[in-house]
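J.: When you get a sec, could you give me coordinates for this:
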Amino acid sequence: MAVNTSGDIELAEVDSYNGLRQRKRGDSHLPPVASRPFAGRIGGNQEFTLSPDSSSFHTVVSKIPDAAALFTWTQSFSLQGFTDIELWKESFIEGAGTCLQIYLAGLYAVGLGPAVTATSLGPITPAAFGSIANFLLITLFIYAAAPVSGGHFNPFITMATFFARLSVLPRTILYILFQSAGAVIAGFLVRTSLGAPPETFHTVPGCYIDPALVTPGQAYALETMTCSTLIFIAFGVALDPRQRQVFGPAYAPVLVGLTLGLCSFASGIARPGYGGASMNPARCLGLMAAGEKFEYHYVHWMGPLTAAVLNGLLYWVIPIYKD
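T.: Model prediction:
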């Protein structure tokens, strides 16, 4: 695999990436696929990483450490990644994709909000429909953008890959900033599209917490445990290379979507005054910004952050790779 004078990866010889099946042998006349190696790609099971056997491994990893399956904390905290133009492009894709995802999620969240009290089944109806919609939404968006940016579209996923040492600090910071900005834009686009007042967003499922019924401690515990469940399964089926030959990148996004749908449903019906776990701080940031109400919003960040740290400790205690 060649590296040009500016240090960027030449994609013309991307076939040297370990296990990367770029095309069938009969399609060698096609242009090279523009997909950079990234260990923290959701659904990739670390298949799309740079092989240590590559002649340019050290040159590439010195600039993009998370192109390889293993890198040190010193490499992760290097600020050189901020000078990588391709990383900024990938971050922009994360922001644009998050905007589109939150826009759709905001539409059906606003639509399902009144159903909490409009049917005899109470919160079961919006929780069920919301979980199905979340399953489809997350699965399709991962499929759409995983080859480009990794398909995170969620600060929680990005934080979790950072603490598990699959994403470097510059990527983590840029992704979260772009994801948050995209979500806020989406929230106001939903508000503008519906011509709705801010109060419309105060009870959207996944972000609604009634302070009269739910204490901060209860909300934090619910958010943390639901996020821990999501990330435990997501890492097991979509990021663990030991599943590469079992599920592989083709089925992993579906399994992640199913997991999020299950967590959405379980948390949405369990506690009166609690509209279900967010599991995506950017989503609630955008919708609560549109609603001009941030009560308990810190829980939507502290819960995922705690779960991400605990997941990172788990992968440190029981590492994926042998020493």
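J.: Please make it C-alpha for all contacts and neighbour counts, starting now.
T.: OK.
J.: which residue is nearest the centroid of this structure?
T.: His152 (2.8 Å; Cα atoms, centre = their mean).
J.: Report how many residues lie close to Ile318.
T.: For Ile318, the neighbour count with other Cα atoms under 10 Å is 10.
J.: Next one: it from Trp73, what distance?
T.: Here Ile318 is placed at a distance of 17 Å from Trp73 (Cα to Cα, to the nearest Å).
J.: Equivalent analysis for Phe188, please.
T.: 38 Å.
J.: quick one: which of the two has more around it?
T.: Phe188 (20 against 14).
J.: What are the boundaries of the strands in the stretch 201-323 of the chain?
T.: Taking DSSP state E, counting those that start in this stretch, the stretch 201-323 of the chain contains no strands at all.
J.: quick one, helices of it?
T.: Counting by DSSP state H, counting those that start in this stretch, the stretch 201-323 of the chain has helices at residues 216-238, 248-268, 281-291, 299-317.
J.: repeat for the stretch 51-200 of the chain
T.: 57-63, 73-76, 85-112, 115-118, 124-145, 155-163, 169-194.
J.: Among those helices, which comes closest to Val254?
T.: helix 124-145 (5.3 Å; Cα to Cα).
J.: Buried residues in the closest one, which are they?
T.: For helix 124-145, a neighbour-count test (16 or more other Cα atoms under 10 Å) marks 124-135, 137-143, 145 as buried.
J.: Stretch 174-187 too?
T.: 174-187.
J.: swap in stretch 111-121?
T.: Leu112, Gly113, Pro114, Ala115, Val116.
J.: and the two most separated of the residues you listed?
T.: Leu112 and Val116 (7.3 Å).
J.: what touches both of the two?
T.: Both Leu112 and Val116 are contacted by Pro126, under the criterion Cα atoms under 8 Å, 6 or more residues apart in numbering.
J.: mind listing what Ala160 touches?
T.: Ile231, Leu305, Ala307, Ala308, Val309, Asn311, Gly312.
J.: and the gap between it and Leu87?
T.: Counting by Cα to Cα - Ala160 and Leu87 are separated by 18 Å.
J.: same thing with Gly257?
T.: 26 Å.
J.: So for these two, which sits in the more crowded spot?
T.: A direct count of neighbours by other Cα under 10 Å for Gly257 and Leu87 places Gly257 higher, at 25 against 19.
J.: One more, please, to line up against the first structure:
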Amino acid sequence: MEGKEEDVRLGANKFPERQPIGTAAQGDKDYTEPPAAPLFEPGELSSWSFYRAGIAEFVATFLFLYISILTVMGVVKADSKCSTVGIQGIAWAFGGMIFALVYCTAGISGGHINPAVTFGLFLARKLSLTRAVFYIVMQCLGAICGAGVVKGFKKGLYESKGGGANVVAPGYTKGDGLGAEIVGTFILVYTVFSATDAKRSARDSHVPILAPLPIGFAVFLVHLATIPITGTGINPARSLGAAIIYNKDHAWDDHWIFWVGPFIGAALAAVYHQIVIRAIPFKSRD
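T.: So this is what the prediction gives:
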């Protein structure tokens, strides 16, 4: 036992810490800021990878609406919520599907599955305007098809139980709904920026991180908080798909909230992450 302390000291010197931890790890020496995406990139239109990414966004949003709205229908049609997965189950369906679908499509399209996420990343110059518009169109088409398939199972039940459409719940004002959508989308898009930050990957390479996990978990938590207020939109494509297929007047009365709120929240998250957290505009361009 006498030599044990000496062995520990020698071992510590022989195998030093390979990666600095904490503030010491935040230098830029091992990291180069990726260039901003061009505003217009005409060459994308002749690339198969561009259209493949759009198809991936369509299919992912289709599956997202199919599973999530079907879960909502299963809960609202039951006489007793105790016999269903309840609000917690709905939140898990939304969050779990985002986790799975981001994991599947991240390497193809980036796994946006949400016009608000696409808008936030566009503002941060992570993708071109051409790609952003294409993604949003494909996401909306996928959402419409996903909700349409759910309605096809039992039209009468779908129409009588709200069709999973987002509306501001009784007892809340339109301002309440707008605020809930802004903050909820801010949480989601800020999580997306943080989980996919290239500098984080370079700096914290000793800490394994699976980006889809915190993104899906953020969706789950936001749904737990805001389902009682707006049914939780935070995704304009999800709200549009359900509203078009349900197509009742009261679903359209509040629909603007589910576009304006998420886009404001996404813009705030982009500004906060890029300017406050990363301070990119203030960095020298050596």
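J.: Could you report the TM-score for this superposition?
T.: Scored against TM-score structural alignment, normalised by the length of the second structure, the superposed chains reach a TM-score of 0.76; 246 aligned residues with a Cα RMSD of 2.8 Å.
J.: re earlier: any chance of the helices of the stretch 201-323 of the first structure in TSV, with distance to Ser51 of the first structure too?
T.: Below are these laid out as TSV (distance: least, Cα to Cα, whole Å):
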stretch	distance to Ser51 of the first structure
helix 216-238	19
helix 248-268	18
helix 281-291	34
helix 299-317	21
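J.: Of these, which stretch is the most buried?
T.: helix 281-291 (a mean of 26; mean count of other Cα atoms under 10 Å).
J.: Quick one: the residues in the second structure that that one pairs up with.
T.: Mapped onto the second structure using TM-score structural alignment, helix 281-291 of the first structure spans residues 236-246.
J.: does the residue nearest to the centre of the first structure really touch Met159, like I thought?
T.: No. His152 of the first structure lies out of contact with Met159 (Cα atoms under 8 Å); the separation is 10.0 Å.
J.: Against Phe129 of the first structure, how distant is the aligned partner of Gly95 of the second structure in the first structure?
T.: The equivalent of Gly95 of the second structure in the first structure is Phe135 (alignment by TM-score structural alignment). Distance of Phe135 of the first structure to Phe129 of the first structure, given as Cα to Cα: 10 Å.
J.: Might you report the residue contacts of the closest residue to Leu101 of the second structure other than its chain neighbours?
T.: In this structure, Leu101 of the second structure finds its nearest non-sequential neighbour in Ala60, 6.0 Å apart by Cα to Cα, 6 or more residues apart in numbering. The contact partners of Ala60 of the second structure, by Cα under 8 Å, 6+ apart, come to Leu101, Thr105, Ile113, Gly142.
J.: can you tell me which two in those are farthest apart?
T.: Longest span within the contacts of Ala60 of the second structure, Cα to Cα: Thr105 and Gly142, 14.3 Å.
J.: Confirm for me that Thr130 of the second structure is in contact with Glu41.
T.: Yes. Using Cα under 8 Å, Thr130 of the second structure is in contact with Glu41, at 6.7 Å.
J.: ok, the two, which is more surrounded?
T.: Using other Cα under 10 Å as the criterion, Thr130 of the second structure and Glu41 rank with Thr130 on top: 17 against 13.
J.: Neighbours of Ala277 of the first structure, how many?
T.: 29.
J.: so what's whichever residue in the first structure pairs up with Ile55 of the second structure closest to, chain neighbours aside?
T.: Using TM-score structural alignment, the partner of Ile55 of the second structure in the first structure is Phe92. Spatial nearest neighbour of Phe92 of the first structure, excluding adjacent residues (Cα to Cα, 6+ apart): Phe178 at 6.3 Å.
J.: so who does the aligned partner of the one you found in the second structure touch?
T.: Aligning on TM-score structural alignment places Phe178 of the first structure opposite Met138 in the second structure. Contacts of Met138 of the second structure were listed using Cα under 8 Å, 6+ apart, and they are Gly54, Ile55, Glu57, Phe58.
J.: Am I right that the last one is in contact with Gly142?
T.: Yes. Using Cα under 8 Å as the test, Phe58 of the second structure is close enough to Gly142 to be in contact (4.5 Å).
J.: one step back: between the buried residues of stretch 111-121 of the first structure, which is closest to Val204 of the first structure?
T.: Of those, the one sitting nearest to Val204 of the first structure (Cα to Cα) turns out to be Gly113, at 5.1 Å.
J.: Nearest residue to the closest one in space, ignoring adjacent ones along the chain?
T.: Here the residue nearest Gly113 of the first structure, using Cα to Cα, 6+ apart, is Val204, at 5.1 Å.
J.: Give the aligned equivalent of Ala221 of the first structure in the second structure.
T.: Under TM-score structural alignment, Ala221 of the first structure pairs with Gly179 in the second structure.
J.: ok, now which ones touch the residue nearest to that match when sequence neighbours are not counted?
T.: In this structure, Gly179 of the second structure finds its nearest non-sequential neighbour in Gly261, 7.0 Å apart by Cα to Cα, 6+ apart. Contact analysis of Gly261 of the second structure by Cα under 8 Å, 6+ apart lists Leu178, Gly179, Ala180, Glu181, Ile182, Thr185, Ile234.
J.: repeat for Cys263 of the first structure
T.: Ser131, Thr226, Thr229, Leu230, Ala277.
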